[in-house]
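Engineer: I need the structure of the sequence given here:
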Amino acid sequence: MEGDRSGVRRVAYPLWSDGSDAVFSSTMWADEQGRYTSSACTVRDVSIRAADETNSRRAKRRRIDTLEGRVNRGARAVMVRLMLMVCAGACMGVIAQVRSQRSAAGAVVGVRALHRGAVQKPRHGPFALVLVIDAARFDEVDLKKMPNLARLVAGGTTYTRAWVGQLPSITETSHATIGTGVLPFRHLILGDKWRIPGTDQMSPDLLDAQLTRTGYIGKFIHQKGVPDIATFVHRKFPGSLVATLSGHKVYAADALGAGSADFVAFGMKDARGHYIPGAIPGHEPGEAILKSKQLDLPAYPRNGTEDEWTTTLAEKFLFKYHPRLMMVNFPEVDNYGHIAGTSASVMGPLMVNIDHQIGRLVAAYGRAGILPQTDFVITSDHAMVPALHTIDQGVVQRIIHQAGGQALYIGHGDYCPIWIKDLAAVPRVAVALANANMPNVQAVYVKDVSGEYRLVSSAARLADPAVNSTYLDLLSTFASGESPDIVLLYGEDTMTMTPGFAKIGRKGDHGGATWGAQHIPLILAGPGVKQDFVSDFPARLVDLAPTVETLLGAQPQNQDGIPLADALIHPSGPLIVRQQRVEPRMLRDVQALEQSAGLQTRR
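Structural biologist: Reported below is the predicted structural model:
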C-alpha cells in the first residue's frame, strides 16, 4: 500500500520478461470495489515495498548465522587461556602440573559441550513439519510397504475422506491454500494463469521459472492482504523462523511461504548443468546451505533422487535454523504421474521412497532433540488421474470458433477452464459447448454477470444429479473476476489432450472436480494429536493452516478453513461446534463425488 493510494490494493501482473529480473511491464491497481487501473511497475519496485520485512528477516538470520562463529571464537580464547595455565602449572612442580592438566581437561570438555549445544541445542516447542507429497493419491498409500508412515498413522489421526475441496486442484493453487488457509477466490492463485480483470489479457504463466524465482507468487499473495500461516507463527513466537522448501517446484515453495516465510528454497540447474540449491531473493539461507557440496549434484536428480535431495535440504535447514515451522513439497510423484499415469509399477517404488524420506526426517527431528515437541502433517496437494479418456483441445477450439467466439486461453487437466476474449460471446459459446455433447464431458458451467456459475448443459448428463450441488460448491471456491468464463467438468479418468501432450505421450493429469483428482491422503501425528484415530470427516486443504496454527498455540483468524478439532487431544468447545456445523455440507459434497465416481466405474 502506497501513501498516495489509501484504500487501494495493489496487484502486480507482469506481462512479459526480458530474461532479467529488472522489469516486468505493468501493475494493476484494485480498489475495494474491484475496479482496476494500471501503472508502471518493476520487480524491483515490488521488492522495495517489502524492504523493511526483508531487512528484518536478514538481520534475524545474521544473528543466527553468527552465533556459531561467536561460540567458536569464545572456545578458542578459552583454549588459549587453558594452555597458558597448563604451562604455568608445569613450572610449579609435578603435583601442580597434574592438577592443572586435570582442570584443563575438564574445562575443554565443557567448552566442546557448549559449542555443540549452540549448534544443535534442543529448543522449546511446539514445532510443526508439513510434508506435501505432490499428486499422491489416497489409494497409493500402502502402509504395508511404508513402515515409517505406518508408525505415524499408529501414533496419530488419519482422514479417510480428505479432499482438495476447491478448484483448481493443481500445485500452485493448492500450496497457496495450504500456506494461507483461505480459498482461491481470496488468494487468487487460480492455476498456471488467469484473466487480468477488465482486460482481454492473461496473467503471466506461473510455470515460467525465470518469473517465479523472483518470488512473484509470494509477493502476489502477500499483496492480497490475506492471512498466512508464517505470519501467525511470527506473531505467536517472535524471533522464530519459518522455512518452505521443494525440489525444482519453486512455485510450490513460494506459494507455501505466501511472501512471509523467512526462507524459501528449492532446487535448480546452474550454468554447469549441476543441480544446486536456489532461493527467493530476500528469503535466502546462509552460504553453508547454498554452497553445500552435499547438495551439489552433477546432473538433474531423477527416479526418487530429487525427493532424497529435498530431504537433505530440509535436514540442513533443521540443524542450522531449527525452524518453528517447516513445510516441504516432494515433487517426484507428480513428475512421473504425468508421464506414467497411475501405473503401480512406477508409483509404488516412488511412494516407498517417500516413506524412506519421512523416516529420515523423523530421525533428524529426533537427533535435533525436538521430536517429542513436533507435530507432523502429511498430505498431498491433489491426486492424479489416468488418461483412460481424452478430450481433444482442438475440438474445443473449433466449437468456440464456430459459435463466433475467440478463445483467450483454453486450460488443461482433468477438466477444461476456458477464457473468452469477447465477454459478450460467452453465453452463446457456453451453449454451443453444451450442445456438442462431447463424450466424457459431464457438465458445462458458465459464469454469469453476478460472478456465479450455473449449469448450462443437461443435468441428465451427470452420472448422479446430486453432484451438481457439489460442483457448484467447488466452482464457488475460485469464482472471481479472474476465474474462467466457462468450465467443462469431465467424468473420471479423463483429461484434456493438447498437441504438446500428445507428442510426449502424457498419461496423467489433475486440476478438476473428479473424485480421482480430489481424494488425497491426510495424516496428522504428534504430541497434540489423537493417537490411532480414524476420521471420516471430509478435511480440506484449506483446513490445514488453521489446524497447524492451533497445534502451535496460535489463534486462527479470518481464514476460510477450520481447525480439525476431532484430531486434537484437547479441542475447545467452540472448535468442536464449528467443525460440526460444516460437516453436513462437506459430507454431502464428498458422498456425491464418491457416488458419481462409483456409478461411472460400473458403467
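Engineer: drop to CA atoms for contacts and neighbour counts, all remaining ones
Structural biologist: OK.
Engineer: Surely F266 is in a helix?
Structural biologist: No: using DSSP: H, G, I helix; E, B strand; the rest coil, the assignment for F266 is strand, not a helix.
Engineer: wait, isn't it in contact with Y275?
Structural biologist: No: with contacts counted by Cα atoms under 8 Å, F266 stays clear of Y275, the gap being 10.1 Å.
Engineer: The two: which has the busier surroundings?
Structural biologist: F266 (26 against 22; other Cα atoms under 10 Å).
Engineer: The more buried one and P122, how far apart?
Structural biologist: 26 Å (Cα to Cα, to the nearest Å).
Engineer: likewise R324?
Structural biologist: In terms of Cα to Cα, R324 sits 12 Å off from P122.
Engineer: what touches both of those two?
Structural biologist: Here R324 and P122 have no joint contacts, going by Cα atoms under 8 Å, 6 or more residues apart in numbering.
Engineer: higher neighbour count, the two?
Structural biologist: More neighbours surround R324 than the other of R324 and P122, with 24 against 17 (other Cα under 10 Å).
Engineer: So which residues of the stretch 151-300 of the chain form strands?
Structural biologist: Along the stretch 151-300 of the chain, the segments classed as strands by DSSP state E, counting those that start in this stretch run 156-159, 242-245, 263-269, 275-279.
Engineer: how about this one, so we can line them up?
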Amino acid sequence: MRNLLALAFALAMASIQPAHAQTSHNDGTAATHGPIVVLITIDGFPARALQDPRLPMPALRKLMHDGAYAQGMQPINPSVTWPNHTTLITGVNASEHHVMANGLITFPQDGSVPEVKPWTPKDQLVHARTLYDVLAEKGMSTGQVDWVAIYGAKNVQWAFAEQPEVDSPIAQDLIAQGLVTKEQVASFGDDSTPAWRDEIWTDAAIDILVHHTPNLLLFHLLQTDTLQHEYGALSPAAYAAYAYADTRIAKLIDAARKAGLLDRITFVIASDHGFTDYTHAVHPNVELVRAGYLHQEKGSYRGDVWIQPEGGEASLYIRDSAKRAELLPKLKADFAKVPGVAAIYTASEANQLGLPAPGSTDQAPDLYLIAKAGYSFTDGTDEPLVTDFENARGAHGYLNTNPDMQALFVASGAHIKHGVRLGAISNLRVAPTIAKLLDVSLPAARQAPLTDILQ
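Structural biologist: A predicted model of the protein is given here:
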C-alpha cells in the first residue's frame, strides 16, 4: 500500500504542470484593481490530518507557513457538504439558510420515498444573502467552479458547474484551448474519474481567474470526499487524494503568479467537514417498515413517515401533521432501541443545534438522529436493519462537536498577516472575513470576522 501511495503521489505531482499554457489576457470585464479572494474548498478534508508531518501537501504547508491557519474549524450541523458550503458564503447556519442536504429534500404527494434534488435553483434552496449577492450590488463580480447550492444564481458572472453546460463561456474557453472536448463537457459526470473532474475543474478555475478575474472565485475540489467515502478517512487512498488536491492548488497559484495577480489575491483554503470511519451501516427506513409506518403499494414503499439518512445523521419527517403529536413519542421510543443510534433530538432540540425551527420550512426534521461511533445511516428499505463491513468506509454528518468532523481553515496571501496560529474557530467566521477583505457588508453574519489575521 505504501508503494501504491508513493506512485499515486508521484503521478499527482507530475501533473502539476498544465498541458497547455495559460495566458494573462483578459476579456475586458476583469476586476482590474483591488483585492481578489479565492476560496478553495477541499471536500471532507479533516483538520486532524494536519497533525501528520508526512502529509504530502507542500503547497498547503507553504500557505500555512506564510499566512494564518486554525487548529480546527467547527462546521455547522448537519456536517454535510451543501449546508456547510452555504454557511461559508453566508455566515449563517442551517436554521437560517435552510439547506439541510445536498439539494432540496422533496416529498412526493403519493407518500413514496423523499428525493434530494441537487439542481434546484439557488433562490428556492438558499434562504440567506450570499457573498456573491452582496458583491453584485456593489458592481463586483464572482466566478464559481463546482460550487454547490448555486444552480441558476443570477449574481454569478462566470461559472463552470458540477454539471457544466457546453455553451457556457468557460466551457467554450476550455474547448478552444484544447483542454476538454465538447463531447466530454456534455457527458462530464458519465464514466469519468473524480481525479479527471478535479483536473478539468482546476483548468476552469484558472481560466476564470486569469481571463475574467472576478473579485471572488469559489472553487470546490471533490475527489477527497469521494475516495474517503469508499476507502475511509486518513486511508492510503485518502492521502493520495489529499496529495492530488494539493497539486491542483499549486497549479492555480502558479497560474495566478504568471498572470501577475498574486499581490492582489488572498487564498482561503477550507473544508466543509471532516471524516470518520464506520464498519456498521444502519438502514433506518427498514425499522419504519418493520413498525408498519411504511407499506408496499404498486411495487414501492409509501407512508406518512420517512427518514432521510446522511452518514452520521438522519432526519425523520412526519408527512401528516395531524398525526405528528401522536407519532413523535412512539417513534422516539422505537428508534432509541435501534442499534447504532447515539441520540435522538426533537425538532425544538434540533433547532438548538442550529437546524431550522419547526414550521419555518419543510426541510426542518421532526426528529433528528445521530449515529454512534462506528455506525452510519444509509438508504434502503429491503436490507437488514444493520449491515456490517469487514473494511472501514468513511462518513460525515455526525454532530459538529465531534473531533473527527473538524475542518480545515488556512488564509494566506495579500492582506493576511504572516505566522498567525489560531486555535479552534467556527466556519461562521469565514464569510464575514471574506466580506471584510473585499470591503463589503454582510450584516446577517452571526459571528465576527477574523480581524486578527488581517493586515
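Engineer: What TM-score do the two superposed chains give?
Structural biologist: The TM-score (TM-score structural alignment, normalised by the length of the second structure) is 0.78; 405 aligned residues with a Cα RMSD of 3.5 Å.
Engineer: before we move on, back to that, out of the strands of the stretch 151-300 of the first structure, deepest packed?
Structural biologist: strand 242-245 (a mean of 28; mean count of other Cα atoms under 10 Å).
Engineer: Touching it from outside, list them.
Structural biologist: 230, 233, 253-254, 256-257, 261-266, 310, 313-314, 317, 323-329.
Engineer: Can you give me the neighbour number for I370 of the first structure?
Structural biologist: 20.
Engineer: Distance-wise, check the corresponding residue of the second structure for it relative to T202 of the second structure.
Structural biologist: Aligned by TM-score structural alignment, I370 of the first structure pairs with L261 of the second structure. Computed as Cα to Cα, the L261 of the second structure to T202 of the second structure distance reads 17 Å.
Engineer: And for Q177 of the second structure?
Structural biologist: 14 Å.
Engineer: Show me which of those two is the more surrounded one.
Structural biologist: T202 (24 against 14).
Engineer: Regarding the more buried one, which helix or strand does it belong to?
Structural biologist: Per DSSP states H and E: T202 of the second structure is located in helix 194-207.
Engineer: got the buried residues for that helix?
Structural biologist: Buried residues in helix 194-207 of the second structure, defined by neighbour count with 16 or more other Cα atoms under 10 Å: 194-195, 197-207.
Engineer: again, but for stretch 263-275 of the second structure
Structural biologist: Buried, per 16+ other Cα under 10 Å, within stretch 263-275 of the second structure: 264-275.
Engineer: Stretch 419-429 of the first structure now?
Structural biologist: 419-421, 426-427, 429.
Engineer: Then stretch 351-365 of the second structure?
Structural biologist: 351, 353-358, 362-365.
Engineer: re earlier: now the strands of the stretch 151-300 of the first structure as a markdown table including distance to I95 of the first structure?
Structural biologist: Formatted as a markdown table, the strands of the stretch 151-300 of the first structure follow (distance: least, Cα to Cα, whole Å):
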| stretch | distance to I95 of the first structure |
| --- | --- |
| strand 156-159 | 60 |
| strand 242-245 | 54 |
| strand 263-269 | 55 |
| strand 275-279 | 56 |
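Engineer: out of the ones you listed, which comes closest to A434 of the first structure?
Structural biologist: strand 156-159 (36.4 Å; Cα to Cα).
Engineer: so how far is whichever strand or helix holds A240 of the second structure from its chain's centroid?
Structural biologist: A240 of the second structure belongs to helix 236-258 when elements are defined using DSSP H and E. For helix 236-258 of the second structure, the separation from the chain centroid amounts to 18 Å (computed by Cα atoms, centre = their mean, to the nearest Å).
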